[in-house]
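# Below are the sequence and a predicted model for it; my questions follow.
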Amino acid sequence: MASFSDSHFDLFDLPSTFGVDQQKLDDAYRTVQAQVHPDRFASAGDVQRRLAMQWATRANEAYHTLHDPLKRARYMLSLRGIDVGAKNNTAMEPAFLMQQMKWRENIEDAAGAKNVGALEALIDELCDEERVRFTKLEALIDSNSDQAASEAVRQLMFIERVAHEIGAQIERLEA
């Protein structure tokens, strides 16, 4: 078993690359959980039960981080000492800023017109954009282009947030 301070990748014995084999991650997670699940230590002493709980919590956190590509990217960059700075670094390339404004205007127009179809089309557009950007992000991370990867992560975080807002708009309109 890995040590408590090892990376999430080491915990699951996976290569430290952005492209994670989801089946291998799932299998490794189940293996680790089978070893450390607190139920296995129900009759053990307090210290062993507490350690089992800590390991199970660590395994859950590691799994959820590696399973989600955006969390995985942020984690990988943090391992390299790169803070994405999502809260205080809003600098983005001008073309993406223009695209943001266009998406916002389209959301406002569609919501104002109560056009659920247009909002759903925007979500589809964002999903397509997200797929393209994740492919680019993988190449950036795997080639150690950390600053560019950091900006790509911030852009993807924006896209994710906007998609969530559109989903909320659709729910309001359908209610």
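Received the coordinates, thanks. Residues are numbered from 1 along each chain as shown.
# contacts and neighbour counts: CA atoms only from here.
OK.
# Contacts for the host helix or strand of Asn60, please.
Element membership for Asn60 (DSSP states H and E) is helix 46-67. Contact partners of helix 46-67, identified using C-alpha atoms under 8 Å, 6 or more residues apart in numbering, comprise 4, 8-9, 11, 20, 22, 25, 29, 32-33, 36-38, 41-42, 71-72, 75.
# Give the buried subset of those as a PyMOL selection command.
Buried residues among the contacts of helix 46-67 (16 or more other C-alpha atoms under 10 Å), as a PyMOL selection:
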select buried, resi 8+9+11+20+25+29+32+33+36+37+38+41+72+75
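# Can you flag which of the contacts of helix 46-67 belong to helices?
With helices defined by DSSP state H, the entries of the contacts of helix 46-67 inside them are His8, Phe9, Leu11, Gln22, Leu25, Tyr29, Val32, Gln33, Val36, Lys71, Arg72, Tyr75.
# A further structure is provided below for comparison with the first:
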Amino acid sequence: MNQYFALFQLPEQFFVDQVKLEDNYRALAAQCHPDRFAAKSAFEQKQAMLMTATINEAYRILSQPLDRAAYLLQQKGINADAPEHTRFPAEFLMQQMQWREDLAEAQQSGDKTALKNLADTIQLSLQQLLSQLNTAFVNNQLEPAAELVRQGRFLTKLQAEISHALP
């Protein structure tokens, strides 16, 4: 079983029970909290700090769907975020260009309603992409899953740009 999933006692799959992830994170963080090791040896303190760092990194990855997907793919020998993956379907690229134009226009005109509508559209597209990603993992379609991760990275970057543009 995969290290991060095993650490949180979760099945190695794309869909994660968020409540169980949170509960297990809190329990693990409490077990390894540095205050619990203040009176211990320097070695034990260092081990606790290393374990805390591992727990935090594992939680960060498992709690973010695209990071979790990339991690699952990495465990199968596929680097979804490798720089040589630059090809995307034409339809996806055209949609990205349109959304970027919409963003630029809304920013130039200061149209907060247009920005919020675009944010909603991107969020809906990301939700649909995550559903497709879950299906790809369930069906063990790893290359399509990797492509969806890459597309999702574009969507989340666009989301961040829209959030930055909103007050």
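Good, I have the coordinates. For clarity, every value in this text was computed on a predicted model and none was experimentally measured.
# Not counting residues beside it along the chain, what's closest to Arg72 of structure 1?
Leu66 (4.8 Å; C-alpha to C-alpha, 6 or more residues apart in numbering).
# no, scratch that, I was asking about Phe8 of structure 2
Nearest to Phe8 of structure 2 is Asn24, by C-alpha to C-alpha, 6+ apart, at 5.8 Å.
# count of residues packed around the one you found?
A total of 18 residues lie near Asn24 of structure 2 under the criterion other C-alpha atoms under 10 Å.
# surely it meets Ala6?
No - proximity of Asn24 of structure 2 to Ala6 does not meet the contact threshold set by C-alpha atoms under 8 Å, at 11.0 Å.
# picking up where we left off before, quick check: the gap between the residue nearest to Phe8 of structure 2 and Thr121 of structure 2.
According to C-alpha to C-alpha, to the nearest Å, Asn24 of structure 2 and Thr121 of structure 2 sit 33 Å apart.
# next one: Gly110 of structure 2
18 Å.
# Equivalent analysis for Ala70 of structure 2, please.
In terms of C-alpha to C-alpha, Ala70 of structure 2 sits 24 Å off from Thr121 of structure 2.
# neighbour count winner among these two?
Ala70 (23 against 14).
# which one in structure 1 is aligned with that one?
Counting by TM-score structural alignment, Ala70 of structure 2 lines up with Arg74 in structure 1.
# In contact with that match, which residues?
Asp83, Val84, Ser150, Val153.
# Next, format these as TSV and append secondary structure.
Compiled in TSV, these are given as follows (DSSP: H, G, I helix; E, B strand; the rest coil):
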residue	secondary structure
Asp83	coil
Val84	coil
Ser150	helix
Val153	helix
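# In terms of distance to Met101 of structure 1, which of the residues you listed ranks first?
Nearest to Met101 of structure 1 among these: Val153, at 18.5 Å, using C-alpha to C-alpha.
# Counterpart of Ala168 of structure 1 over in structure 2?
Per TM-score structural alignment, Ala168 of structure 1 is aligned with His164.
# Touching the helix or strand its match falls within from outside, list them.
Per DSSP H and E, His164 of structure 2 falls inside helix 142-165. For helix 142-165 of structure 2, the external contacting residues (C-alpha under 8 Å, 6+ apart) are 66, 69-70, 73, 78-81, 88, 92, 100, 103, 107, 115, 118-119, 122-123, 125-126, 129, 132-133, 136-137.
# which ones among the residues you listed are found in helices?
Per DSSP H, the contacts of helix 142-165 of structure 2 map to helices at 66, 69-70, 73, 92, 100, 103, 107, 115, 118-119, 122-123, 125-126, 129, 132-133, 136-137.
# buried subset of those residues?
Buried among these by 16+ other C-alpha under 10 Å: 66, 69-70, 73, 100, 103, 107, 115, 118-119, 122, 126, 129, 133, 136-137.
# picking up where we left off before, look up how far Arg153 of structure 2 lies from the match of Ala168 of structure 1.
Taking C-alpha to C-alpha, one finds His164 of structure 2 at 17 Å from Arg153 of structure 2.
# Neighbour count for the two, which is higher?
Arg153 (16 against 9).
# Quick one: map the more buried one onto structure 1.
Checking with TM-score structural alignment, Arg153 of structure 2 has Met157 as its match.
# State the distance from that match to His164 of structure 1.
From Met157 of structure 1 to His164 of structure 1 the distance is 11 Å (C-alpha to C-alpha).
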